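Peer 1: Following is a predicted model, sequence given first.
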Amino acid sequence: MTAVVTTSGPIAHIRTGTRALLIAGAWAGPFFVVSSLLQMLARDGFDLRRHALSQLAVGHLGWLQVATFTLTGLGIVALAVGLWRTLATGAGRRTVPLFTGVFGAGLVLAGLFPPDAENGFPAGTPGGPVAAMSWHAVVHATAAVLAFTALAVACAAHTIRSARRRAVAAAVLSGIVTVVLLLPPAPAYTGIQLAVTGLISFAWTTALALSALAARTAR
């Protein structure tokens, strides 16, 4: 049976299963961070100064990072569905969950189509970038760009929503995340920049999920 609660506050349309969706979204980010960190420590030749985290999807243990991207993306999609069910009227009601969902879908796609082996990783790979990107690396890169651009849109929409609700802290933090996501790449520090951007992004999605859970519980 489905229970529906409508309110004029920030949370509405509470249904059975929504809590589980939000919990999945809350765990998605920490799961990605912990899994990637453990793989970084375990994989020979991986250097964050030279390699993006997505390169962990290459090699004989690459399936671990493929699974990490896929499960994390599905968790973010679950968060998006939970937000779609719970966000009430107001600015960003549909924009935030919609573009959060695109972010999650982009992570799944990026995981299923890994990048090329290059810059000496996995161990035994020639140093330097590949002469020409493979088709699956092009799909990976395109999916990643679309994913984080979509998240920037979701963050910007949440900034506006929070500002209109006079939630100053949420507006400021979401605004900062938006700026970070839109920063141009620094070629000399690409791996580190992508890792920091990912960490901040997943901190934001986790905070969003926890905030929705707390508001839902309070009603």
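Peer 2: Looks like it came in fine.

Peer 1: contacts, neighbours, all on C-alpha from now
Peer 2: Noted.

Peer 1: where exactly do the helices run in the chain?
Peer 2: Secondary structure of the chain (DSSP state H): helices located at 18-42, 62-86, 95-112, 135-164, 168-182, 190-217.

Peer 1: elements contacting the shortest one?
Peer 2: Going back to what we said before, that points to helix 168-182. Counting contacts by 3 or more CA pairs under 8 Å, 6 or more residues apart in numbering; DSSP states H and E, helix 168-182 packs against helix 135-164, helix 190-217.

Peer 1: Nearest to Thr86 among those helices would be which one?
Peer 2: Nearest to Thr86 among the helices and strands packed on helix 168-182 is helix 190-217; the distance by CA to CA comes to 7.7 Å.

Peer 1: Measure how the closest one sits relative to helix 135-164, angle-wise.
Peer 2: Following axes from the mean of the first three to the mean of the last three CA atoms, to 10 degrees, one obtains 50 degrees for the angle between helix 190-217 and helix 135-164.

Peer 1: quick one: buried residues of helix 190-217?
Peer 2: 190-195, 197-198, 200-210, 212-213, 216 (16 or more other CA atoms under 10 Å).

Peer 1: let's bring in a second one:
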Amino acid sequence: MTTNSAPRLAHREISALPRSTRPLLLAGAFAGPLFYLSALVQMLTRPGFDIRIHPLSQLSTGDLGWIQILTFVLVGLGLICLAVGHRRVVTDGLGRAAIPVLITISGAGFIAAGLFPQDPANGFPLGVADGPAAEPTWHAVIHMAAAIVAFTALAVAAVIALIRAVRERRAVAAIGSGIVAIALLAPVAPDIASIQVAITGLFAFGWCTATAISLLKSPRVSR
């Protein structure tokens, strides 16, 4: 009787998750790839853009800036979806509440970074004078602050995930979260700032995608 009751209990636990959980996690998994696919297409098609000089955020400027603005907003919404899915799947242990909150903060930060765009500068978009903007606009200041908050929140989430993985003796997950945390918390070198931030984003979104995929493999979701 005990042997037969365990699967029934597990089935009830799995069935308790709303059907929307899987789509939420998929949205979180695709948030990062969407950001970099959009950025890559724009980098190759928008004249004058140079990643060595211009941060990806500067794609939000000019007549086609709405594409990058929309990208930021969609990515932010994707991270919020990941946070909701994470909260549903992970119901115990370290970080069960903190990690979803931090991912939500990050998602809100990316949405704000999209709604408050960076300033044109350094010859982009075409027609803008070379050199940095004389003085940052208020929306550029909000953009930078929102981006810092978004990346910092993910860094803290990665640190918590690292500690959880160490406690659970999951070496690969611990190493991955540790590398991501270091990459996100590393100081930005002014001479290579635009390239470094782009690479930092790869680590950040890669961690989010890996987290979403891991949750999708959970028996509570996959069965």
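Peer 2: That came through fine. Small disclaimer: the values here were computed from a predicted structure and weren't measured.

Peer 1: TM-score for these two?
Peer 2: After superposition, the two chains reach a TM-score (TM-score structural alignment, normalised by the length of structure 1) of 0.93; 212 aligned residues with a CA RMSD of 1.5 Å.

Peer 1: quick one on the thing from earlier: what would the helices and strands packed on helix 168-182 of structure 1 look like in JSON lines with distance to Val177 of structure 1?
Peer 2: Shown next, in JSON lines, are these (distance: least, CA to CA, whole Å):
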{"stretch": "helix 135-164", "distance to Val177 of structure 1": "7"}
{"stretch": "helix 190-217", "distance to Val177 of structure 1": "7"}
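
Peer 1: Which one, of these, ends up nearest to Val4 of structure 1?
Peer 2: helix 190-217 (12.1 Å).

Peer 1: Where in structure 2 does stretch 181-196 of structure 1 fall?
Peer 2: Stretch 181-196 of structure 1 corresponds to residues 184-199 of structure 2 when matched by TM-score structural alignment.

Peer 1: How about the contacts made by Leu26 of structure 2?
Peer 2: Residues in contact with Leu26 of structure 2 (CA atoms under 8 Å, 6 or more residues apart in numbering) are 82, 212-213, 216.

Peer 1: Just give me the closest of these to His11 of structure 2.
Peer 2: His11 of structure 2 lies nearest to Leu216 out of those, by CA to CA, at 16.6 Å.

Peer 1: What's the separation between the closest one and Ala10 of structure 2?
Peer 2: Per CA to CA, to the nearest Å, Leu216 of structure 2 is found 17 Å from Ala10 of structure 2.

Peer 1: again with Phe124 of structure 2
Peer 2: Taken as CA to CA, the span from Phe124 of structure 2 to Ala10 of structure 2 is 56 Å.

Peer 1: more crowded one of the two?
Peer 2: Phe124 (23 against 13; other CA atoms under 10 Å).

Peer 1: Could you verify my assumption that the more buried one touches Ile53?
Peer 2: No. With contact defined as CA atoms under 8 Å, Phe124 of structure 2 does not count as touching Ile53 (9.6 Å).

Peer 1: Run through the residues that contact the closest residue to Asp116 of structure 1 other than its chain neighbours.
Peer 2: Excluding the flanking residues, the one nearest Asp116 of structure 1 by CA to CA, 6 or more residues apart in numbering is Ala137, at 5.8 Å. Applying CA under 8 Å, 6+ apart to Ala137 of structure 1 gives the contacts 113-116.

Peer 1: Name the member of those with the most neighbours.
Peer 2: Pro114 (26 neighbours).

Peer 1: how about Ile175 of structure 2, what's its match in structure 1?
Peer 2: Using TM-score structural alignment as the criterion, Ile175 of structure 2 maps onto Val172 of structure 1.

Peer 1: Same check on Pro18 of structure 2?
Peer 2: By TM-score structural alignment, Pro18 of structure 2 lines up with Arg15.

Peer 1: ok, now how distant is its match from Leu21 of structure 1?
Peer 2: Distance, Arg15 of structure 1 to Leu21 of structure 1, by CA to CA: 11 Å.

Peer 1: Which one's more surrounded, those two?
Peer 2: Neighbour tally, Arg15 of structure 1 and Leu21, criterion other CA under 10 Å: the higher count belongs to Leu21, 22 against 15.

Peer 1: who's in contact with the residue lying closest to Ala83 of structure 2 once chain neighbours are set aside?
Peer 2: Of all residues not flanking Ala83 of structure 2 in the chain, Pro100 sits nearest, at 4.3 Å (CA to CA, 6+ apart). By CA under 8 Å, 6+ apart, the contact list for Pro100 of structure 2 reads 82-84, 86-87.

Peer 1: Can you tell me the residue that sits opposite Pro100 of structure 2 in structure 1?
Peer 2: Aligned partner of Pro100 of structure 2 by TM-score structural alignment: Pro97.

Peer 1: Surely Thr18 of structure 1 and Trp84 touch.
Peer 2: No. Using CA under 8 Å, Thr18 of structure 1 is not in contact with Trp84; the gap is 9.7 Å.

Peer 1: any idea how far the equivalent of Gly128 of structure 1 over in structure 2 lies from Phe124 of structure 2?
Peer 2: Aligned by TM-score structural alignment, Gly128 of structure 1 pairs with Gly131 of structure 2. In this structure, Gly131 of structure 2 and Phe124 of structure 2 are 10 Å apart, going by CA to CA.

Peer 1: before we move on, what about His139 of structure 2?
Peer 2: 17 Å.

Peer 1: about what we covered before: looking at structure 2, name the residue matched to the residue nearest to Asp116 of structure 1.
Peer 2: Using TM-score structural alignment, the equivalent of Ala137 of structure 1 in structure 2 is Ala140.
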